[in-house]
Each structure stands twice: as C-alpha cells, then as structure tokens.
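[1] have a look at this fold, sequence not included:
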C-alpha cells in the first residue's frame, strides 16, 4: 500500500489518454518492464545495504564512490521537486476553480490588466510564500490534509472504474473512442504526437508515472524480513499499478471520444482530469436514460468531486515537499558544504532559512514561465515537460552509479537481485539509455515544431540546477579542502 500510494497517480491516466490515446497503454507496459522493475530492484539493493542512511539518495550515490556525484545527483533530485512545486503551485488553482464553479474557469481569470496565465502565476507565487511560511512552523496537522487527499483520490479511482463499467454496460459494449484495429493501440489521435520523435518523447511521461520509488528504499530497516518482503512487494505493486493504469486508460475511451471531448483549445494538461471526469458523468447519465439536465448535473458533481480530491492531494503533497527534499540534502551531505544559517534548524525542526532560499527560486521560475508570453495550453505543457524531465534525471544517477555500488565489498547485502557483474552492467546501461532517450526526445520534440519557448524551459531545469550544483560543490570543496 505504501508503494502504491507513493507511485500511483490518478491524474496520470487521463494525461496519458490525452497525449496518446489507447497507444499510451503500450508505452506504460513497456516502461513498467524496462524501467519500473529494474529501478525498483536497484533501490531495494541500495536500501537493504544502507538501511540507516539518513540522506537517502545522497547516501546511495556517495556509497558508489563520489561525494561530488552524490551532491550533484541529490541537488538535481531536490530541484526536480522544485520544478514539481512550480508546476503544482499553478495547477492547484484549477481544482479549486472546478470545486467552486463546476469547471475550470482559470483561463478566464483576469485582474488589473493581467492575462489569465499571468494572474494564475501571481496566485502561484503567493501560494508558495504562504506554504513556506506555514511549513516552517511545522506540518504535523497538515499531514492529515494529505492523508485525506490520498483517501479522496482512492475513492475517485474506484468511482471512475464503477462509472466506466456502468457506461460500458449501458452502451452495450460500445466505446466512444473507436478502435480501428491494432493501429489504435500504437498511433495517437493527438496531432502533436504523430511523429516518431514525439511518440518516443512520450516515454518520459510513462517513466514519470512510475516515479517516487526512491523515497521507498529508505524504509528497508523498518520492514520485517526485507530480503523477501520488499522485492515481493515491488513486483506485486508493479503488476497492480501497470494493470490499473492500462485498464483506466482504456476506460477513458469508453466515455470520451478524443476529437469531440479533447480536441478543443480549452483543454490542457492542467484541467484534463476534471474535463474528462465531468464528461464521464454526463455520458453515464445519458447511458442510464436520464434527462440532459440530470446528466449535466452528474457531470458537474463529478468535476467538483474531482476538484475536491485533487485539491487536498495537492495541498498535502505541497506542504511535505516544500521542506522534505531540502532537509534530506542538508542532513545527508557534508555539513561543511553549507553555511551555518542553511544548516541551522529552527525550534520546529525545520531548515527555515534554506526553505526561504528555495521559495525565492520557485517564485522566480514561476514568474519567468507565467510572464513569458505563452497561452494556457502552452503554459501547462511547459510546466509538465519541465517536471517530467527534471524528475527523471535522478534515475540516471541511481542507475549509473549502481555498478560502482555493487563493487563495494565492505557492505552487508541482505538482499541481492542482480547476481552477476555482467547482468548489473547491462541492466544499468539499458535503464540509463531508456531514461536518456526519453529526456532527449522530450527536449527535441518542441524544437522540431519550432516551439522554442517550450524547448528552452524543458532543457532549462536539469541543466541549470546541475550546473549550479557542480559549481557550488567545487567552490566549497576547494574552500574546505574536501577530498572526493
């Protein structure tokens, strides 16, 4: 259940259907086999060999032999959550708008001459400042909000599956997104995903759907009989999550015709979940023979309920992620790399000064993206691409460092999945290539269409944070004479 709630995301399936239609099922299954399983087993080995590691991913990479690589990799991992917060700070207003209005009205918000995108950007900046100040005083009570949000999303998933089955039965097995032979499961109905490069760039979306595993490996010391329990749980989780993703993607096609529901300009990656859940409610009403008014009422309820669940999920996650990665980096790395202000925790046990610096960085990025001149569709596409690419980068470090970690002979290894050196090297290289190609194609795709703004911001995240980490580490290492 812990793996499931960490990895599975309700919003991933409507995003997948919006991007690739039924064809996303194939890529999600491929990602589970070539990414989820090998990375899960690597993390299981890292975690079992270093069960007391306070720094998590930093401790794993450092154990592979390089403090510099550990610092850069962990810094990019932290930056991945920064980019996620940039994206979420803007998207959090969509479920709130949907909860209040019954549909996404953020694209019509305009105050003091600001465009809708700019105004949402300002709200996002104010939100980040509010959360940072509040979280610096402790988040014990806020954790309950996150739990409630997770429960709501679980209920939402079950509700969607039930509604889809009712629609399918009511439509006598007919799906609204027609299936034209095997090609429907390999070719996207989305005109933006027709080329080979664009299709291959979807790999990063599929990988991102299985993200979050790195936060599970540190629990190895709390698991009874981890040698057997943890890998078994990973395999079971992989099968359950993969099947659930595949079933849900197919079920979106039961209630939604891509061209009619998703082809309009008002639909984007920020509001896709609410648009499709509202549509599912309307279609169910019609399938049950209800009046048009009653069907629309069901659709409005579904969009509002989705808004409620997603809003609390966003809020809970945001309050945790605003401090957790920062704290992990500071506690895991050499304290001499940081000034005393950054390493000092306040009376609530929070790195308030470091969180303040993070707050400024997040706000500057939000301002740059929101006032960069893009419309709502491009705005959320940029944020999604940034989040996907930056969140995928740490897996290059985890997989790339794994063969060096395996060479250590001074570590107790209660769990070993990769038995031979050859298997370890082949799997590590293969996973790195899969992630790297996905990142490269995600960056290239907007360039091929002349969308230079999206391309710039997609590449900006990992390159910028990686360069900052490298320069910062080298300067501090020379100053304090740290040996790598």
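    Structure's in. What do you need? None of these values were measured; they are calculated from a predicted model.

[2] hey, let's count contacts and neighbours off CA atoms from now on
    Fine.

[3] mind listing what the residue positioned nearest the centre of the chain touches?
    Centroid-nearest residue in the chain: residue 208, 5.4 Å away (criterion: C-alpha atoms, centre = their mean). Taking C-alpha atoms under 8 Å, 6 or more residues apart in numbering, we find residue 208 in contact with 388, 391, 392.

[4] quick one, what contacts residue 227?
    By C-alpha under 8 Å, 6+ apart, the residues touching residue 227 are 48, 414, 415.

[5] from residue 297, how far out is it?
    Counting by C-alpha to C-alpha, to the nearest Å, the separation of residue 227 from residue 297 is 51 Å.

[6] likewise for residue 125?
    Residue 125 is 34 Å from residue 297, where distance means C-alpha to C-alpha.

[7] go on, residue 221?
    50 Å.

[8] related to what we said a few turns ago, and residue 125 and residue 297? Which one has more around it.
    Neighbour totals were compared for residue 125 and residue 297, and residue 125 leads with 22 against 17 (other C-alpha atoms under 10 Å).

[9] wait, doesn't the more buried one sit right on residue 366?
    Yes - if you go by C-alpha atoms under 8 Å, residue 125 and residue 366 touch, sitting 6.9 Å apart.

[10] what's the following helix or strand after the helix or strand harbouring residue 239?
    Here residue 239 sits within helix 226-255, counting by DSSP states H and E. Beyond helix 226-255 on the C-terminal side, the first helix or strand identified by DSSP H and E is helix 272-287.

[11] quick one: that next one to helix 226-255, angle?
    In terms of direction (axes from the mean of the first three to the mean of the last three C-alpha atoms, to 10 degrees), helix 272-287 departs from helix 226-255 by 60 degrees.

[12] who are the packing partners of helix 272-287?
    On a contact count with 3 or more C-alpha pairs under 8 Å, 6 or more residues apart in numbering; DSSP states H and E, helix 272-287 meets helix 12-20, helix 140-170, helix 226-255, helix 292-321.

[13] another one to put next to it:
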C-alpha cells in the first residue's frame, strides 16, 4: 500500500536535480567574475549558509501548510501576518517581474546579436538615426508589445521552447567545465588569471569594487543567484518520505549549487584574464558571451590552431550561448508575462482591482496584461532615453532588477515569525522545531537580504553616483506606494459594503 502511495514521488536524486534546475543560473558566474574575479567565491558560500538553506526550509514549511491555497505567497503572508502586509509584499514580488521585463526586454537584443553574429554588436545599432541605447529601447518596446499580444491569445506552446532552452543552457555548464579543464591541461596548469595569494579570493581586481561598501554590496548578486528558492516550497508534498528526504535533498542541492558557482567562477579564471574584460564595451549584459567567446578562442590557441580558426571557434561558442539563452529567455518571457500577474490577481480580493483589470478570461488576465505592458514600455522609454551610455544603461537595469527581486524575500521571511507563532495554522511539515529557531532563521535571512540591499543602494551615492542610488530605490518605492494606495482604496470600498459581503480571502 505504501509503495502505491509513494509511486511518482520525488526521490533524493530527482529532488536535488529539480532544485538545481530551478535555482542555478549559468550567467551568474561570468557576471560575478566580471564584478569580483575570484573574490566572488566566498560570497556565494556565505549566501548559501545565511540565505539559501534557511529560506528554502521556510518555503518548505509554508508550502506544506498552505498547499491548497490558491493565492501562493499572498495567502502565506496574509494568514501569517495581515492582508495589507501580504499585499504590499506580493505586489513588490510582482513588481520585481516588471523590472525583469524592463531589463530583459532591452537586453535580449544582445542575445539576438550574439546568436546571429557570434558577438555583441548592439553598441553600433541605430534605427531612424537614434543612438544605440535608444535603438535598444525602441526594439524593447516592440518586443514587449509582440509578446503581450501573443500571450493574450492563450498560446502555451512556447513552453516547449522553455524546455529546449533549459537543456541547452544546462549543457553550457558542461562546455565551461570540460573546456576549462582541457585548456588548463594544454597550458601546463597555467591560469590566465593568476592566483598570487589568498587575498585574491577576498579582494576584487575590478576598480569599481575596491571599497568595503562595494564589496559588501556584491552580496546582493550572490543572493540573486539563488533566486527561485521559493520553488522548493511546493515540492514537499511531492517528495517521498519528506521528513528525511527533503532536508537532506535541500542541503545537498545547496552544497552542489554553491560549489558549482564557486568552481564555475574559478574555471573562468583558467582561460580569462580580468584585464581583458576591463575594456570599453564590456557590460553586465554581454560579459557572459564575451567570456564564452574567449573560451572558444583560448581552446583553439591552447591546441595550436591558427588565429583565424581560434577566432571562428570563439564566435561559434558565443553563438551557441546566444541561441541557448535566446530560447530560454523567450520561453521565460512568455510565461512571466502572465503567470505572476495571474497569481497576483487570482489570489487577492477582486475588489482590489479597478474596473475590468481583475477580469480573468480564458484563464488569463488580458486587460491587466495590457496595462502591465504599458508600464513596462513607459519604464523602458524612461531609462533608454535618459542619455546614459550603453554600459551604464545595462548596469542600471541589472541593479534595479537585483534590488527589486530580493526585497520580497524580506517580506516572506519576516512573515515566517507570525507563521510559527500561530498554532491555529496546521503545519504538517516542520523543519524548525521551535518558534525560537524559526524566529532566528527569519531574522538571519531578513538581515542578510536587508544588509546586502542597503550596501547595494548606498554604495553608488558614496562614490558620487547619486543617479544609480535613486534608480535602485525608485522602482521598489513606487510599487510600494501603489500597493498601499490600492489596498487603502479596497479597505474603504469594503467598509461601505453591506455586512457579510466582505471577501473571505482576506478574513
């Protein structure tokens, strides 16, 4: 009988693989090497211990307790703290995807260029005589419009592209590891980025990361690299013998992911000298393609191929990266255009949404999706026509994405204290055996995320770049104000309703 009940359940290996696929991001390694060199490695280990593992355990408890709730994280926080707290936190979580769409809507053209030409040529693109940055903004607007139009038709075949892209991106890690080992052997163990002392694993060769504030601010990149942890929360009830298998699988996955990031960053140093990246035209959105292009080139040089053949090999490796990323990003874009919005509207009281914004048609909030598209297009226009150079343009978008995507973790972790204190919430799966241990974990995670974001936000201002600091807080602050105004309107609306008509989802 037990064997029948456990049929189809996740084993330890399948659980680890699912968590790894959801969390591990290839592009995080070249970006981290670009920012910190080998100095990025310890921050990934620290982030795994202070954020990833305890936060994932929280997601497991939430997921098991609220497995039948439709509203996802909104329901978790609403029942643990209050509806208002939950809505602000959930709206912030949703806002992070708005920032993601702004970022990727323009940045995806770097991927397109690399997939076609084997290198990033976007810095020379021009439409109607516009500057490259403005051209990418126009292309981003066109992309958002096209994706929204197709998504509102209810087409979900794009998920096939997601799976193909996921496999292709996973294979990139194999290319990096085997390519790095081959180059290391062929070069007689010589590293392109030399290790002179232990300080190379603490300090950064990047001129922008020489102050303690800047180095501490890098923590947000390490935390962001563990994004997707919340996916683990829904896997508890799908796991065979979860009391033993889940904590073991989660801990093992965390170790593998942290070690994987550390090894990947180190391997980049095998064939890439940091000085080659410290040149004009290299920025956060194209550094992964430049580094992988260099992998192909250095592989050719290490094994005695001609300069021309080595360059061609580099371009083809970069094309493979571009095609893989393009497939994965396209699938993710179509899904994220409607999935977070669908959860936000589907899980919250209908009175929160003005007019027909909350209307769900064919399982999709079509009206809200077009409003969402308008907001994304306005933000792309605002940033792309701001007059900054392309590298600052992309750095600004990535900065906005990192801050906006990690802030909701503070809400979810903070709500966990209320969750542990409420005995009326049935908790079929418990990782933190006491309220005190749950509170300590929540405080550690909240402090870690807050600490990282604080230094990320203030570091540019300390160095005289007030604009970046303003952009880091403008997006999250704007959406917080919007959420409070919307919830205030909702509260006034339900107060004038006859008794008994209040939406039970916030009771």
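    Thanks, I have it. For clarity, every value in this text was computed on a predicted model and none was experimentally measured.

[14] before we move on, back to that, show me what the residue nearest to the centre of the first structure aligns to in the second structure.
    When the second structure is aligned by TM-score structural alignment, the residue opposite residue 208 of the first structure is residue 224.

[15] tell me the SS of that match?
    helix (DSSP: H, G, I helix; E, B strand; the rest coil).

[16] so residue 485 of the second structure versus residue 491 of the second structure, what's the distance?
    Distance check for residue 485 of the second structure against residue 491 of the second structure: by C-alpha to C-alpha, it reads 10 Å.

[17] okay, the two: which has more neighbours?
    residue 491 (15 against 12).

[18] now do the more buried one against residue 368 of the second structure, distance only.
    Residue 491 of the second structure sits 21 Å away from residue 368 of the second structure, going by C-alpha to C-alpha.

[19] so residue 38 of the first structure is in which element?
    Taking DSSP H and E as the definition, residue 38 of the first structure sits inside helix 37-49.

[20] in the second structure, which residue range corresponds to that helix?
    Counting by TM-score structural alignment, helix 37-49 of the first structure lines up with residues 53-65 of the second structure.

[21] out of the contacts of residue 227 of the first structure, which are buried?
    Listed as buried from the contacts of residue 227 of the first structure are 48, 415; burial here means 16 or more other C-alpha atoms under 10 Å.

[22] of the contacts of residue 227 of the first structure, which stay in contact in the second structure?
    Contacts from the contacts of residue 227 of the first structure that recur in the second structure, judged by both residues aligned by TM-score structural alignment, their matches' C-alpha atoms under 8 Å, are residue 415.

[23] now the residue mapped onto residue 150 of the first structure from the second structure. Nearest residue, chain neighbours left out?
    Taking TM-score structural alignment, the alignment pairs residue 150 of the first structure with residue 166 from the second structure. Of all residues not flanking residue 166 of the second structure in the chain, residue 328 sits nearest, at 5.8 Å (C-alpha to C-alpha, 6 or more residues apart in numbering).

[24] got the contact list for the counterpart of that neighbour in the first structure?
    Alignment note (TM-score structural alignment): residue 328 of the second structure maps to residue 313 of the first structure. Residue 313 of the first structure makes contacts with 145, 146, 147, 148, 149, 150, 152, 153, as judged by C-alpha under 8 Å, 6+ apart.

[25] now swap in residue 150 of the first structure and tell me
    Applying C-alpha under 8 Å, 6+ apart to residue 150 of the first structure gives the contacts 5, 309, 312, 313.

[26] between these, which is nearest residue 286 of the first structure?
    residue 309 (24.8 Å; C-alpha to C-alpha).

[27] contacting residues around that closest one?
    Residue 309 of the first structure neighbours (C-alpha under 8 Å, 6+ apart): 149, 150, 152, 153, 156.

[28] apply 6 Å and report the result again.
    149, 152, 153 (C-alpha atoms under 6 Å, 6 or more residues apart in numbering).

[29] number of residues surrounding the closest residue to it other than its chain neighbours?
    Distances taken as C-alpha to C-alpha, 6+ apart place residue 152 nearest to residue 309 of the first structure, at 4.8 Å, with adjacent residues excluded. Counted with other C-alpha under 10 Å, residues neighbouring residue 152 of the first structure total 19.

[30] same question, the one 5 residues further on
    By the other C-alpha under 10 Å criterion, the neighbourhood of residue 157 of the first structure contains 18 residues.

[31] residue 78 of the second structure too?
    Residue 78 of the second structure has 23 neighbours, counted by other C-alpha under 10 Å.

[32] now the one 3 residues further on
    If you count neighbours by other C-alpha under 10 Å, residue 81 of the second structure ends up with 18.

[33] show me what it lines up with in the first structure.
    Alignment note: residue 81 of the second structure maps to residue 65 in the first structure; criterion TM-score structural alignment.

[34] map residue 444 of the second structure across to the first structure for me.
    Correspondence of residue 444 of the second structure to the first structure, assessed by TM-score structural alignment: residue 430.

[35] er, residue 455 of the second structure actually
    Using TM-score structural alignment, the partner of residue 455 of the second structure in the first structure is residue 441.

[36] in this structure that match contacts residue 199, no?
    No - the criterion here is C-alpha atoms under 6 Å, and residue 441 of the first structure misses it with residue 199 at 8.6 Å.

[37] the two - which one has more neighbours?
    Each of residue 441 of the first structure and residue 199 has its neighbours counted (other C-alpha under 10 Å); residue 199 has more, 23 against 20.

[38] corresponding residue for the more buried one in the second structure?
    With TM-score structural alignment as the criterion, the equivalent of residue 199 of the first structure in the second structure is residue 215.

[39] what do you get for residue 287 of the first structure?
    The alignment partner of residue 287 of the first structure in the second structure, by TM-score structural alignment, is residue 302.

[40] check the gap between that match and residue 268 of the second structure for me.
    15 Å.

[41] more neighbours: which of the two?
    Between residue 302 of the second structure and residue 268, counted using other C-alpha under 10 Å, residue 268 has the larger neighbour count: 28 against 17.

[42] how far away is that one from residue 274 of the second structure?
    10 Å.

[43] returning to that earlier point: residues of the helix holding residue 239 of the first structure that come out buried?
    Those would be 226-227, 230-231, 233-234, 237-239, 241-242, 244-246, 248-255, for helix 226-255 of the first structure by 16+ other C-alpha under 10 Å.
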